[in-house]
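> quick check, what structure comes out for this input:
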Amino acid sequence: MWRLMVLLLVLLNLGVFARGQGWLLAYGLGPTQQHEPQRLAQQIHPEALVVLTDKADAAQVAASAPEPAPASTSAEPVASSCWQSGELNEAQVDTLRPLLAAKLPPEAWVLDESRLPARWMVYMGPYNQATELAKKREQLTDLKVKFFVLSNTALSPGFSLGVFSTEESAKTGLQDLVKRGVRSARVIQERQASVTYHLRLPSISAANQAALDSLQAALPGKPLVLCPQPLTPPEQAAASAPSAATSQP
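The predicted structure is shown next:
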């Protein structure tokens, strides 16, 4: 009886030992696994890990660590600016065109064209004496004719009784005024038809500065200036807001 109990204890101990060593894993018996292989796969350069025991070790590791790589020195985009000219005539534009084509790409410049049509005026004047000017003003007021006093122009001192887009319409306007009692008015051409231009350089960088200087040299008396900046939303709101000093009705 005792021999049987001793034999069972020996066999039980052998089974526990074999299980602890993992010899019975093939049969579903064995110790619980305590490692997580998926965490090992997520490690980045585990061989670089250093366990520091004191401040001296930390200082030594810091001194031997390689310096960080310098930041990329790739060229950043150069800020560009918009430039524009004053009013240019056709002769100035003819001089500029070949220079623009040689110095700048086609998308870097724009010639904005403005056309002014001819205009005619029903005119009275000029009156060199102040007394005569005052007399004519009084007469037009009595006739209830609308007029505009011309000053600081080649036609001053005098009166404009209306401007018209065609000579025929100006003559028709004069006939109507004659019927109302106006006697000394006449039709003149106030302005001839003309074409003017404005040069605009939407995006000029520091690399194009030499081209900008060349263009400026070809435009004596017509300095290139920075384009006006568009208003930001807060500035637009401030500009459209009524003044606080405006009296209330």
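> going forward, measure contacts and count neighbours with C-alpha atoms only.
Will do.
> in the helix or strand where Pro98 lies, what's buried?
According to DSSP states H and E, Pro98 maps onto helix 90-103. Neighbour counts over helix 90-103 (16 or more other CA atoms under 10 Å) mark Val93, Leu96, Leu100 as buried.
> roughly how far apart are the second one and Leu9?
So the one you mean is Leu96. 111 Å (CA to CA, to the nearest Å).
> one more: the last one?
If you measure Leu100 against Leu9 using CA to CA, the figure is 105 Å.
> burial of the residue lying closest to Leu226 once chain neighbours are set aside, as a residue count?
Counting by CA to CA, 6 or more residues apart in numbering, Leu226 lies nearest to Trp83, which is 4.4 Å off, once chain neighbours are set aside. Residue neighbour count, defined by other CA atoms under 10 Å, stands at 19 for Trp83.
> do you know how far Trp83 is from Ala41?
59 Å.
> which one's the longest helix in this structure?
helix 2-20 (DSSP state H).
> and that one, which residues are buried?
Arg19.
> which SSE is the closest residue in space to Lys103 that isn't next to it in sequence in?
Distances taken as CA to CA, 6+ apart place Ala211 nearest to Lys103, at 5.6 Å, with adjacent residues excluded. Using DSSP H and E, Ala211 sits within helix 209-217.
> all helices of this structure, in order?
Ranges of helices within the chain are 2-20, 37-42, 55-64, 90-103, 130-142, 167-179, 209-217, 233-240, based on DSSP H.
> for Leu150, which of these is the nearest?
For Leu150, the closest of the helices of the chain is helix 130-142, at 11.0 Å, according to CA to CA.
> packing partners of that closest one?
On a contact count with 3 or more CA pairs under 8 Å, 6 or more residues apart in numbering; DSSP states H and E, helix 130-142 meets no helix or strand.
> for that helix, buried residues please.
Leu133, Lys136, Arg137, Leu140.
> tabulate the residues you listed (TSV), appending distance to Arg200.
Supplementary listing: the buried residues of helix 130-142 in TSV, determined by distance: CA to CA, whole Å:
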residue	distance to Arg200
Leu133	45
Lys136	47
Arg137	45
Leu140	46
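> let's compare: structure for the following, please.
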Amino acid sequence: MLKFIFCSLLAVNAALFAYGQGYLGHFSGNEREPQRLQRQLNPKDLTLVSSERAHRTEASAPAVAANAATDTDTDAATATAAGATPAAKPAPPLACVEIGSFVLAEARRFEARLAPLQLGDRQSRRNLPGTEVSSYIVHIPPQGSKEAADRKAAELRGLGVTNYYVISDNSPLRYGVSLGVFKTEGAAQNQLAMLVKQGVRTARVTPRMSGSRLLAFQFRDVAPSLKADLDKIRADFPNTDVRTCR
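Down below sits the predicted model:
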């Protein structure tokens, strides 16, 4: 009996010794597996970490991914905003530009320099007014367009006024309505008084200046490129200036 107990204890101790030395493997799944580590490829490149450190690494991975996604979205939004910046709009053309004043010989030379631009109806020439009063005109001020001037003329006909005409030249009174031209201011004022009695409320008297020997050129729908060309030509005519017109 004692021999059996002795043999049993010896077997148990041998089993515990073998287990402690790793000869029987490990069943708890813990981290101490030196023989398995030695059987790995490139064991020197492997690093053992604790379970606590491994859990921290796993917990931080989603946050890193979220930050990366946020940075990507920010970059994409910045690129979209940069691409959505509207381009600068081109400058609108000028309605009317006048260049003067020219004596006749200089006007002819200037006109010859304009020929290659082929402006057609967009270019016109006019005589500049003098400094002395030559007559007085009774008129309704410019209406802005021929259509508006024609409507004003129809209103005059409705009031019984028949002596009128729409001004269509390139003078400052263009698209106004003339109601008579008189040599003296007194005669013009008498005509205005008669028109007022007929119900005309917007007519007025304006002195007309005598013609001069000076000329000016007018240009319409002047785009920036055309304005640059005109400025380049005008540079050879230092006694002229540029002004807007209607």
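> TM-score for these two?
The TM-score (TM-score structural alignment, normalised by the length of the second structure) is 0.30; 107 aligned residues with a CA RMSD of 4.8 Å.
> of all the buried residues of helix 130-142 of the first structure, which two lie farthest apart?
The widest separation within those (CA to CA) is 10.8 Å, between Leu133 and Leu140.
> how much does the strand ranked longest in the first structure deviate in direction from helix 90-103?
Longest strand in the first structure, counting residues (DSSP state E): strand 194-204. Interaxial angle, strand 194-204 of the first structure versus helix 90-103 (axes from the mean of the first three to the mean of the last three CA atoms, to 10 degrees): 20 degrees.
> what's the closest of the helices of the first structure to Ser194 of the first structure?
Comparing these by CA to CA, helix 90-103 comes nearest, at 9.6 Å.
> between the closest one and helix 209-217, how big is the angle?
170 degrees.
> show me what helix 90-103 of the first structure is packed against.
strand 194-204, helix 209-217.
> need those in a markdown table with distance to Phe164 of the first structure and mean neighbour count, can you?
What follows is these, written out as a markdown table (distance: least, CA to CA, whole Å; neighbours: other CA atoms under 10 Å):
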| stretch | distance to Phe164 of the first structure | mean neighbour count |
| --- | --- | --- |
| strand 194-204 | 16 | 17 |
| helix 209-217 | 38 | 14 |
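> which one of those lies nearest to Gly20 of the first structure?
Closest among these, using CA to CA: strand 194-204, at 78.3 Å.
> about what we covered before: out of the helices and strands packed on helix 90-103 of the first structure, which comes closest to Leu116 of the first structure?
strand 194-204 (5.2 Å).
> which elements pack onto the closest one?
Counting by 3+ CA pairs under 8 Å, 6+ apart, strand 194-204 of the first structure packs on strand 81-84, helix 90-103, strand 110-116.
> 6 Å instead?
strand 81-84, strand 110-116 (3 or more CA pairs under 6 Å, 6 or more residues apart in numbering; DSSP states H and E).
> out of those, deepest packed?
strand 81-84 (a mean of 18; mean count of other CA atoms under 10 Å).
> tell me what that strand is packed against?
Partner elements for strand 81-84 of the first structure (3+ CA pairs under 6 Å, 6+ apart): strand 194-204, strand 225-226.
> contacts for it next, please.
With CA atoms under 6 Å, 6 or more residues apart in numbering as the test, strand 81-84 of the first structure has contacts from Leu199, Arg200, Leu201, Pro202, Ser203, Ile204, Leu224, Val225, Leu226, Cys227.
> and Gly186 of the second structure, how many neighbours?
11.
> now swap in Val177 of the second structure and tell me
24.
> separation between it and His139 of the second structure?
For Val177 of the second structure relative to His139 of the second structure (CA to CA), the value is 5 Å.
> same check, this time on Gly180 of the second structure
Taken as CA to CA, the span from Gly180 of the second structure to His139 of the second structure is 7 Å.
> and the two? Which one has more around it.
His139 (24 against 17).
> and the more buried one, what element?
strand 123-140.
> relative to Ala153 of the second structure, how far out is the closest residue to His139 of the second structure other than its chain neighbours?
In space, and not counting its chain neighbours, His139 of the second structure is closest to Ser178: 4.3 Å by CA to CA, 6+ apart. Ser178 of the second structure sits 10 Å away from Ala153 of the second structure, taking CA to CA as the criterion.
> and the next element down the chain from the longest helix seen in the second structure?
When the second structure is parsed with DSSP H, its longest helix is helix 51-83. Later in the chain than helix 51-83 of the second structure, the nearest helix or strand by DSSP H and E is strand 94-102.
> for that following strand, name the packing helices and strands.
strand 204-222, strand 241-244.
> give the buried residues for the last one.
The neighbour-count check on strand 241-244 of the second structure (16+ other CA under 10 Å) flags Val242 as buried.
> so how far is Arg56 of the second structure from Val133 of the second structure?
For Val133 of the second structure relative to Arg56 of the second structure (CA to CA), the value is 100 Å.
> which of those two has more neighbours?
Val133 (14 against 10).
> contact partners for that one?
Arg208, Met209, Ser210.
> how about the first one, what does it touch?
The reference is to Arg208 of the second structure. Per CA under 6 Å, 6+ apart, neighbours of Arg208 of the second structure: Val133, Ser134, Ser135, Tyr136.
> about what we covered before: how about the helices and strands packed on helix 90-103 of the first structure in TSV, adding distance to Met124 of the first structure?
Formatted as TSV, those follow (distance: least, CA to CA, whole Å):
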stretch	distance to Met124 of the first structure
strand 194-204	25
helix 209-217	43
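> Glu190 of the first structure contacts Val122, correct?
No - between Glu190 of the first structure and Val122 there is no contact under CA atoms under 6 Å: 9.2 Å.
> who's more crowded, these two?
Val122 (24 against 15).
> how deep is the nearest residue to the more buried one once chain neighbours are set aside tucked in, by neighbour count?
With sequence-adjacent residues excluded and distances taken as CA to CA, 6+ apart, Val122 of the first structure is closest to Val187, at 4.6 Å. If you count neighbours by other CA under 10 Å, Val187 of the first structure ends up with 21.
> from Leu99 of the first structure, how far out is Val187 of the first structure?
Distance from Val187 of the first structure to Leu99 of the first structure, by CA to CA: 43 Å.
> Ile188 of the first structure now?
In terms of CA to CA, Ile188 of the first structure sits 40 Å off from Leu99 of the first structure.
> next: Val122 of the first structure.
44 Å.
> what do you get for Lys136 of the first structure?
From Lys136 of the first structure across to Leu99 of the first structure, the span is 54 Å (CA to CA).
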